[in-house]
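Engineer: curious how this folds, go ahead:
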Amino acid sequence: MRVLVVGGSGLLGRSICRRGVSAGWSVVGTFHSGEIAVPGVAARRLDVTDRSAVRALVAEVRPDAVVGTPYRYGDWAVTADGAAHVALAAAEVGARLVHVSSDALHAGRPTPYADDDVPTPLNAYGAAKAAAETAVRAIDPGATLVRTSLIVGEGSKQIQLCRDALAGRAVLFSDMIRCPIDVTDLADAVLELVVGNHAGPLNVAGADAVSRAELGLLVARHFGLDAAGLKTTTSAAAGQAGPTEVRLDCARAAGLLRTRLRGVRELLA
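Structural biologist: Sure, this is the predicted structure:
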């Protein structure tokens, strides 16, 4: 199995690369400004906003499958256009495509979102993620679109944000609810989908719905940190535009995958 991981220098990308190599696959990972540094992975620099460069690399590598993980918050060209370039290049060589999307494309509501609920973005990042999905589905109807949530694990920006809030350097929202997932669980799920045939959106997130403020308390307990200084507020009080409650119903993924999607309370017990 020869797999190209676009965005291999990110937290999820590196985990997918690492676990793909462990499975005995031939893995090529791309990076733009960071580094991959995973033994056994062939690292290649790539600017996903350059359509010709994406096509040339995919044509050279000729992978059996492509995993698309690139994004840059606030950068439409990377998040939306880049996803389209990757999908077009993968289709040209007949590669299986697994595109990693986000729960940010939902507006938020008290009831969980099903896999195929229509995107209702509230901000530019959510709109870029929704546009990326639209492009991928139009180009390759057989592609899998993994809708996931906050990614936690070693080196996670989400864990660091909680540490910063515990130290008084940041603030966590008590009304912003998500379903955090461990990076290794998500990577394993993606690898299963690479060799599967699921087409269309699939919610792949953790079993627990928690607020960012509760996540901060879980991090404090897990790492033995003092929670007395935890700074919290509400998104309304902070004037933060964006979705609040976004719960993903992952029942379909639970029945389809061998990977167990653990909840954050178990992960940070």
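
Engineer: going by C-alpha atoms from here, please, whenever you check contacts or count neighbours.
Structural biologist: OK.

Engineer: and the longest helix along the chain, which residues are buried?
Structural biologist: The longest helix of the chain (DSSP state H) is helix 124-139. Buried residues in helix 124-139, defined by neighbour count with 16 or more other CA atoms under 10 Å: 124-133, 135-137, 139.

Engineer: how about the helices in the chain?
Structural biologist: 11-22, 51-61, 76, 82-92, 124-139, 157-166, 183-194, 212-223, 251-256, 264-267.

Engineer: just send those helices back as CSV, with distance to V41 too.
Structural biologist: Shown next, in CSV, are the helices of the chain (distance: least, CA to CA, whole Å):
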stretch, distance to V41
helix 11-22, 7
helix 51-61, 13
helix 76, 28
helix 82-92, 19
helix 124-139, 26
helix 157-166, 23
helix 183-194, 15
helix 212-223, 32
helix 251-256, 28
helix 264-267, 28
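
Engineer: for F173, find the nearest of those helices.
Structural biologist: F173 sits nearest to helix 212-223 of all the helices of the chain, at 5.6 Å, using CA to CA.

Engineer: and that closest one, what's buried?
Structural biologist: 212-220.

Engineer: nearest to S15 among those residues?
Structural biologist: Of all these, V219 has the smallest distance to S15: 21.0 Å, by CA to CA.

Engineer: wait, doesn't that closest one sit right on I159?
Structural biologist: Yes. The criterion here is CA atoms under 8 Å, and V219 meets it with I159 at 7.1 Å.

Engineer: and L193, how far from K157?
Structural biologist: Note on L193: its distance to K157, by CA to CA, to the nearest Å, is 25 Å.

Engineer: more crowded one of the two?
Structural biologist: Neighbour tally, L193 and K157, criterion other CA atoms under 10 Å: the higher count belongs to L193, 24 against 14.

Engineer: OK, contacts around that one?
Structural biologist: 98, 144 (CA atoms under 8 Å, 6 or more residues apart in numbering).

Engineer: and this one, so I can compare the two:
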Amino acid sequence: MRVFVLLMCACACQGREFADKMDRYLIACHTTDFTCFKRQYTALRDNVILGNVKLAIDNFEPFSVQYGSDCVSIEGWTESELIGIGMDSSSKELIMALELPVYIKQVKNDTNCAKPEQEFTNIDQYSHNGTLMEFTGNATVTVTFPFTLLKKKGDVYLILDEEEVDALMDIPVYVSEGGIEGAEAAELNQASDWAFNIVQHIEAARDFAVPFTGRLRTAFQRIPFRRLMLLYPEEDYSDLQFAFIEPNVLL
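Structural biologist: Got it, this is the predicted structure:
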């Protein structure tokens, strides 16, 4: 019994220590301040979600997939931005919309790449004079977290259930206009075709987005809700309803 009590005390102390260390990275926002929510997301992204030695959080590893004898990595989360957020206590859903550049790069000698469920096709077609292929596109990721509220030791926690993710990857196609002509346009289009072929062979939501959004879900669950959401006198955590979206953004 004494050992059990000591273990419980040690766990409680570690939990408080983690909360104290994380507190310095948190920004709390009123439900009417979208600009604040954008800063809140950026702070969480840079100091928690992508890894933090002081919090014993491993660095986030970009998704990579085997491509012939090489790998292809898909990155961009370090530059992701919050473009929409909404919360509805009646449906018990937290919705976040994120926008980011997508860097698709061929990598040699990477031992951490996953095997694709479906083998890549036409690999020889996309060879580029021995040069490693790369391309930059864009992605919009919409995440819906079902949630419940948990009261624990005087604090309310936002417990997020497994998320639903919709990931849309935009791979532009270049044509011979706007100053891009001839060989340059052909080269850009070859890279665009290659990137499109890569995207067609992965599950964007599951492979690229969920490893990141899953970390976001875990972080929220460990933070007292008051450290993220400031209430007006007429508001209560059990009855919040708000929504914001960047102008000219179509989801």
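
Engineer: just the TM-score for the two chains, thanks.
Structural biologist: Remark: TM-score between the superposed chains equals 0.27 [TM-score structural alignment, normalised by the length of the second structure]; 131 aligned residues with a CA RMSD of 7.0 Å.

Engineer: that older thread, make JSON lines out of the buried residues of helix 212-223 of the first structure and add distance to L97 of the first structure.
Structural biologist: Formatted as JSON lines, the buried residues of helix 212-223 of the first structure follow (distance: CA to CA, whole Å):
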{"residue": "R212", "distance to L97 of the first structure": "32"}
{"residue": "A213", "distance to L97 of the first structure": "35"}
{"residue": "E214", "distance to L97 of the first structure": "35"}
{"residue": "L215", "distance to L97 of the first structure": "32"}
{"residue": "G216", "distance to L97 of the first structure": "35"}
{"residue": "L217", "distance to L97 of the first structure": "37"}
{"residue": "L218", "distance to L97 of the first structure": "35"}
{"residue": "V219", "distance to L97 of the first structure": "34"}
{"residue": "A220", "distance to L97 of the first structure": "38"}
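
Engineer: between those, which sits nearest D164 of the first structure?
Structural biologist: The nearest member of these to D164 of the first structure, counting by CA to CA, is G216 at 9.4 Å.

Engineer: show me the contacts for that closest one.
Structural biologist: The neighbours of G216 of the first structure, taking CA under 8 Å, 6+ apart as the test, are 159, 162-163, 165-166, 172, 230.

Engineer: could you do E99 of the second structure as well?
Structural biologist: By CA under 8 Å, 6+ apart, the contact set of E99 of the second structure is 80-83, 138-141.

Engineer: next helix or strand past the helix or strand where it lies?
Structural biologist: Per DSSP states H and E: E99 of the second structure is located in strand 93-107. Per DSSP H and E, the first helix or strand lying C-terminal to strand 93-107 of the second structure is strand 134-152.

Engineer: buried set for the helix or strand following that next one?
Structural biologist: Downstream of strand 134-152 of the second structure, the first helix or strand assigned by DSSP H and E is strand 155-160. Neighbour counts over strand 155-160 of the second structure (16+ other CA under 10 Å) mark 156-160 as buried.

Engineer: likewise stretch 137-149 of the second structure?
Structural biologist: Residues 137, 139-147, 149 are the ones in stretch 137-149 of the second structure that count as buried (16+ other CA under 10 Å).

Engineer: next, count neighbours for Q200 of the second structure.
Structural biologist: Applying other CA under 10 Å, we find 12 other residues in the vicinity of Q200 of the second structure.

Engineer: can you check S26 of the first structure too?
Structural biologist: When neighbours are counted by other CA under 10 Å, S26 of the first structure registers 18.

Engineer: once you drop chain neighbours, what's closest to it?
Structural biologist: R2 (4.6 Å; CA to CA, 6 or more residues apart in numbering).

Engineer: against V27 of the first structure, how distant is the one you found?
Structural biologist: Distance, R2 of the first structure to V27 of the first structure, using CA to CA: 6 Å.

Engineer: who's more crowded, those two?
Structural biologist: Per other CA under 10 Å, whichever of R2 of the first structure and V27 has more neighbours is V27, with 23 against 17.

Engineer: one step back: of the helices of the first structure, which approaches S101 of the first structure most closely?
Structural biologist: Among the helices of the first structure, the nearest to S101 of the first structure by CA to CA is helix 124-139 (6.4 Å).

Engineer: and the angle for that closest one with helix 82-92?
Structural biologist: Here helix 124-139 of the first structure points in a direction 20 degrees away from that of helix 82-92 (axes from the mean of the first three to the mean of the last three CA atoms, to 10 degrees).

Engineer: quick one, strands of the second structure?
Structural biologist: Under the criterion DSSP state E, the second structure contains strands at 29-30, 63-67, 70-75, 81-88, 93-107, 134-152, 155-160, 164-170, 229-230, 241-245.

Engineer: how big is the angle separating the fourth one from strand 93-107?
Structural biologist: The reference is to strand 81-88 of the second structure. Following the same axes, to 10 degrees, one obtains 150 degrees for the angle between strand 81-88 of the second structure and strand 93-107.

Engineer: so which elements touch strand 81-88 of the second structure?
Structural biologist: helix 34-44, strand 93-107, strand 241-245 (3 or more CA pairs under 8 Å, 6 or more residues apart in numbering; DSSP states H and E).

Engineer: the ones you listed: which one's closest to S192 of the second structure?
Structural biologist: Proximity to S192 of the second structure (CA to CA) singles out strand 93-107 among these, at 10.1 Å.

Engineer: could you give the angle of that closest one to strand 134-152?
Structural biologist: Using the same axes, to 10 degrees: strand 93-107 of the second structure against strand 134-152 is 150 degrees.

Engineer: tell me the angle strand 93-107 of the second structure makes with strand 63-67.
Structural biologist: Here strand 93-107 of the second structure runs at an angle of 40 degrees relative to strand 63-67 (the same axes, to 10 degrees).

Engineer: report the buried residues of strand 93-107 of the second structure.
Structural biologist: Buried residues in strand 93-107 of the second structure, counting neighbours by 16+ other CA under 10 Å, are found at 93-107.

Engineer: same thing with stretch 210-220 of the second structure?
Structural biologist: 210, 212-213, 215-217, 220.

Engineer: now these as a markdown table including distance to I74 of the second structure?
Structural biologist: As requested, these are exported to a markdown table (distance: CA to CA, whole Å):
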| residue | distance to I74 of the second structure |
| --- | --- |
| V210 | 13 |
| F212 | 12 |
| T213 | 15 |
| R215 | 17 |
| L216 | 19 |
| R217 | 21 |
| F220 | 25 |
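
Engineer: roughly how far does R2 of the second structure sit from C11 of the second structure?
Structural biologist: Distance of R2 of the second structure to C11 of the second structure, given as CA to CA: 14 Å.

Engineer: just checking, M96 of the second structure touches V143?
Structural biologist: Yes. At 5.2 Å, M96 of the second structure counts as touching V143 under the criterion of CA under 8 Å.

Engineer: so the biggest helix by length in the second structure versus helix 34-44, what angle?
Structural biologist: Taking DSSP H as the criterion, the second structure has its longest helix at helix 2-23. Counting by the same axes, to 10 degrees, helix 2-23 of the second structure points 130 degrees away from the direction of helix 34-44.
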